[in-house]
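K.L.:
One predicted model, sequence on top.
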Amino acid sequence: MGSNAALEPINETLGVYSQLFMLLAAMVYMVVFIFFALDLAKTNKSISEMDAAALKEDEKLLVSAGAVTRPARGRRGQEVRADNVGEHIVTDKMEYTKLSSNRKMARIAVVLMCLAVALHGFAVFARAFAANRVPWGNMYEFMSTGALVVSAVYLVALFFKDLRFMGAFISGLVTLMLCGATIGFPTPVGHLVPALQSPWIVIHVSIAVFASALFAISFAMNVLQLMQHSRMKRIADGQPDKMPFMRVVPGAGALENFAYRLNTIGFAMWTFTVIAGAIWAEAAWGRYWGWDPKEVWSFVIWVVYAGYLHARATGGWTGPRSAWLSIIGFLCVVFNFTIVNIFFNGLHSYAGV
């Protein structure tokens, strides 16, 4: 790209607009989170009312048939019905149905999330045009761009699957990412440091952003999978359903399969990221691998997800074990981005903090 003297000047006005729209996006994301949370609360209440009505109908049918039976009861005397385990508002195929679509709060949340993504996208691209470069040259930009990819991928997925049950998780995660970027890693708009002034930053870092976003969405799926698995196990043991709102979430098996597919794509992208990083390292420092902390932890992430995919495909690791292994992989991603960037000295110490 040449020396800093040959670089175009920073557009300070666009930089200010970028910060303003980033703040507006974060505020809208918080409102989105509230509406998704209200949707879960309202759905929880509706499910309880539906169960009560269904129970009364069952009792009427039993009485009319001349049979009187008592429903099963949990430890606290609460009635336990079979459909608490098998019947979900969102099917395992995650398709839109008449029952699942009748959720006003969720529809409002999706519309507001579209607005938030538009504001967020303007903020990211305004910063890119302000500096005349790609918007992922430091931790602030990587985190804010990564948050945009997470929310954008989620919105695109909503056209094909009913993933609104993840709305509160995704909007909450994106809000935390934007707050973390703004509060933890505030960085003025500026030119790239010389080490990053290479065409490889477009290829290497952009794929890393997409891979990390897929890992984040998969992480959300795995957490919900563990919650659903725990809930269904308790109900099968005759205990009361303490999380009826999870009826709006598909079964644990469906969540696991969806997370597995996302992790497969993310792993392929991360593999390319590691390879592209090695090629860039050879061009910049004259070697493909030097055991730099960033290189080591990028490889650790690759090993964890490779182990996850291998164990699930050939070793029969399904259910909570595979979910925990996937979660460990994402925690390694977070560790690599935060702790390694901030506290480990190495050739990659140009995160802007």
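P.N.:
Perfect, I can see it now. Numbers count the residues shown, from 1 in each chain.
K.L.:
okay, CA-based contacts and neighbour counts for the rest of this
P.N.:
Fine.
K.L.:
Helices along this structure, start to end?
P.N.:
12-64, 83-86, 98-101, 104-131, 139-158, 167-179, 200-236, 252-285, 293-314, 320-337, 339-343 (DSSP state H).
K.L.:
Below is an additional structure, to be compared with the one above:
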Amino acid sequence: MSYVEFSSDAFIAAFFLYCFGFIFYMIAIGGKKWSNRDPKAHVKRWSRIAFIVSILGLAAHLTFFFTRWYGSKQIPTSNMYEFMTFLGMAIMIAFVIIFAIYRTALLGMFALPLTIIIVAYASVFPQEVQPLIPSLNTVWLKIHVTTAALGEAFFAVGFAAGLMYLLRVVDFKQTSKAAKRAQRWVEFTLYVLIIIIGFIITVFAFRGAGYEAEFLQEKVTIDNRGQESTATNTVVYTMPPIFKPYNSVTTSMDSFLGIQKPLLEAPSWMNGVNAGRKLNTVVWSIITGSLLYGVARLLLRKRLGAAIHPYMDGIDPEDLDEISYRAIAIGFPIFTLGALIFAMIWANIAWSRFWGWDPKEVWALITWLYYSAYLHLRLSRGWQGQRSAWLAVIGFVIVMFTLIGVNLIIAGLHSYAGV
């Protein structure tokens, strides 16, 4: 067995250990309500078990990282699969550091699912080792990517603590306008997380079923001299086509629930090679996520936030507010070094310029400016509590768009990451 194959086994082991760690954290927090013994002793015992299992998962994840590095002869952060697996590992490292400081068991109940989602999302992408392109083959890649991801990992922990704070302080029994507005936004945040889970489930379900549809798309472009040119591209779907590519014909399509042809065509302004496929993926993710959310609502017979809220009793909201702030405060200088300073050094080596207004560079700057504003409002304007928690939640949405949206939707020099 090669080191790369062994690393894949270690990765699977890490994923399942994270899942078990999350389950044990749920037992620690949820089980205290029906434990016949001292609730505090119950939480302490199961939290210790959950933390040990999580550490074992992190050890397996580190094994995956270093064995893949050794087997491939290059740091495994050069494409979306490798980067997202590294980000999941970095979130666990950040969680361990914050947990060692505050010893809050409930943090694991939110940080572990975030890691599991990111690790599962990474598995959507091709897992083969891909040779580094020349602009990536430098030591500054290692420094830039790893430090940027570690900074983003602390932002993720800040997001988890911020969401926990909102679930703790938002009263789902109040009926005032302000209370209802807060309830709706917390519920919408949980709904978006479920849509992401729905995306992962949809991809693996249709991949396991071997579904495929193929289209031939013509794209007409006009150059500066007014001359038209036509390019023909083959677009392959791995999900049933609700939207087919614009200006395309179906060459082959597996039947799904009796549907033999695409239902709709992507809008005319979405005429990129993969634009229709991405729109189709988004629609399927929303459908699957909405179904999951609906099933959860039927089983719980209440909003998800209202179902989670009672389990937050006994948690000091000021501690959650402090954890969220400290995590972001730790991550900000690391992100500054990795995503801006080291990135500009690497850009100068790779492309002979420090800044080029590439979409990824622009959104990294937007992320940095946002968290700069967060720290300014927190320290100078006294924005604490709910306002600070919402800023932490929104900030991580920006981080995820920088990581996923820019790589997979907006074309640029960083588009290689979406291969």
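P.N.:
All right, it came through fine. Predicted model only: the values in this text are computed from it and were never measured.
K.L.:
quick one: TM-score?
P.N.:
Counting by TM-score structural alignment, normalised by the length of structure 1, the TM-score of this superposition works out to 0.75. Behind it: 287 aligned residues with a CA RMSD of 2.4 Å.
K.L.:
Ok, which of the helices of structure 1 comes nearest Phe245 of structure 1?
P.N.:
When the helices of structure 1 are compared by CA to CA, helix 12-64 sits nearest Phe245 of structure 1, at 4.5 Å.
K.L.:
Output the helices of structure 1 in TSV, with distance to Thr187 of structure 1 and mean neighbour count appended to each entry.
P.N.:
Below are the helices of structure 1 laid out as TSV (distance: least, CA to CA, whole Å; neighbours: other CA atoms under 10 Å):
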stretch	distance to Thr187 of structure 1	mean neighbour count
helix 12-64	11	18
helix 83-86	49	15
helix 98-101	42	13
helix 104-131	11	20
helix 139-158	6	22
helix 167-179	13	22
helix 200-236	18	21
helix 252-285	24	19
helix 293-314	21	18
helix 320-337	16	19
helix 339-343	14	15
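K.L.:
Can you lay out these as JSON lines showing distance to Ala351 of structure 1?
P.N.:
Listed next are the helices of structure 1 as JSON lines, based on distance: least, CA to CA, whole Å:
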{"stretch": "helix 12-64", "distance to Ala351 of structure 1": "19"}
{"stretch": "helix 83-86", "distance to Ala351 of structure 1": "48"}
{"stretch": "helix 98-101", "distance to Ala351 of structure 1": "43"}
{"stretch": "helix 104-131", "distance to Ala351 of structure 1": "16"}
{"stretch": "helix 139-158", "distance to Ala351 of structure 1": "5"}
{"stretch": "helix 167-179", "distance to Ala351 of structure 1": "16"}
{"stretch": "helix 200-236", "distance to Ala351 of structure 1": "13"}
{"stretch": "helix 252-285", "distance to Ala351 of structure 1": "16"}
{"stretch": "helix 293-314", "distance to Ala351 of structure 1": "11"}
{"stretch": "helix 320-337", "distance to Ala351 of structure 1": "9"}
{"stretch": "helix 339-343", "distance to Ala351 of structure 1": "6"}
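K.L.:
what's the spacing between the equivalent of Pro320 of structure 1 over in structure 2 and Thr288 of structure 2?
P.N.:
By TM-score structural alignment, Pro320 of structure 1 lines up with Gln386 in structure 2. Separation of Gln386 of structure 2 from Thr288 of structure 2 (CA to CA, to the nearest Å): 31 Å.
K.L.:
In structure 2, what residue corresponds to Gly146 of structure 1?
P.N.:
Using TM-score structural alignment, the partner of Gly146 of structure 1 in structure 2 is Leu87.
K.L.:
Which of the helices of structure 1 sits closest to Pro188 of structure 1?
P.N.:
With CA to CA as the measure, helix 12-64 is the member of the helices of structure 1 nearest Pro188 of structure 1 (8.0 Å).
K.L.:
which other helices and strands contact that closest one?
P.N.:
helix 104-131, helix 167-179 (3 or more CA pairs under 8 Å, 6 or more residues apart in numbering; DSSP states H and E).
K.L.:
Tell me which of the ones you listed sits nearest to Thr338 of structure 1.
P.N.:
From the helices and strands packed on helix 12-64 of structure 1, taking CA to CA, the stretch that ends up closest is helix 167-179, at 11.8 Å.
K.L.:
which non-adjacent residue is nearest the most centrally placed residue in structure 2?
P.N.:
Nearest to the geometric centre of structure 2 sits Ile118, at 4.8 Å (CA atoms, centre = their mean). Once flanking residues are discounted, Ile118 of structure 2 sits nearest to Gly88: 5.8 Å by CA to CA, 6 or more residues apart in numbering.
K.L.:
Tell me how far the one you found lies from Ala13 of structure 2.
P.N.:
From Gly88 of structure 2 across to Ala13 of structure 2, the span is 14 Å (CA to CA).
K.L.:
Tell me who's in contact with the aligned partner of Val32 of structure 1 in structure 2.
P.N.:
Aligned by TM-score structural alignment, Val32 of structure 1 pairs with Gly21 of structure 2. Shown in contact with Gly21 of structure 2 (CA atoms under 8 Å, 6 or more residues apart in numbering): 49-51, 53-54, 112.
K.L.:
let's see it at 6 Å
P.N.:
Taking CA atoms under 6 Å, 6 or more residues apart in numbering, we find Gly21 of structure 2 in contact with 50, 53-54.
K.L.:
With distance to Gly305 of structure 2 added, can I get those in a markdown table?
P.N.:
Output for the contacts of Gly21 of structure 2, formatted as a markdown table (distance: CA to CA, whole Å):
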| residue | distance to Gly305 of structure 2 |
| --- | --- |
| Ala50 | 23 |
| Val53 | 27 |
| Ser54 | 25 |
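K.L.:
Just the closest of those residues to Leu167 of structure 2, please.
P.N.:
Nearest to Leu167 of structure 2 among the contacts of Gly21 of structure 2, counting by CA to CA, is Ala50 at 21.9 Å.
K.L.:
Look up the closest residue to the counterpart of the closest one in structure 1, ignoring the ones flanking it.
P.N.:
Alignment note: Ala50 of structure 2 maps to Ala109 in structure 1; criterion TM-score structural alignment. Nearest non-adjacent residue to Ala109 of structure 1, counting by CA to CA, 6+ apart: Val32, 5.0 Å away.
K.L.:
go on, Pro320 of structure 1?
P.N.:
Using CA to CA, 6+ apart, the closest residue to Pro320 of structure 1 is Leu226 (6.1 Å).
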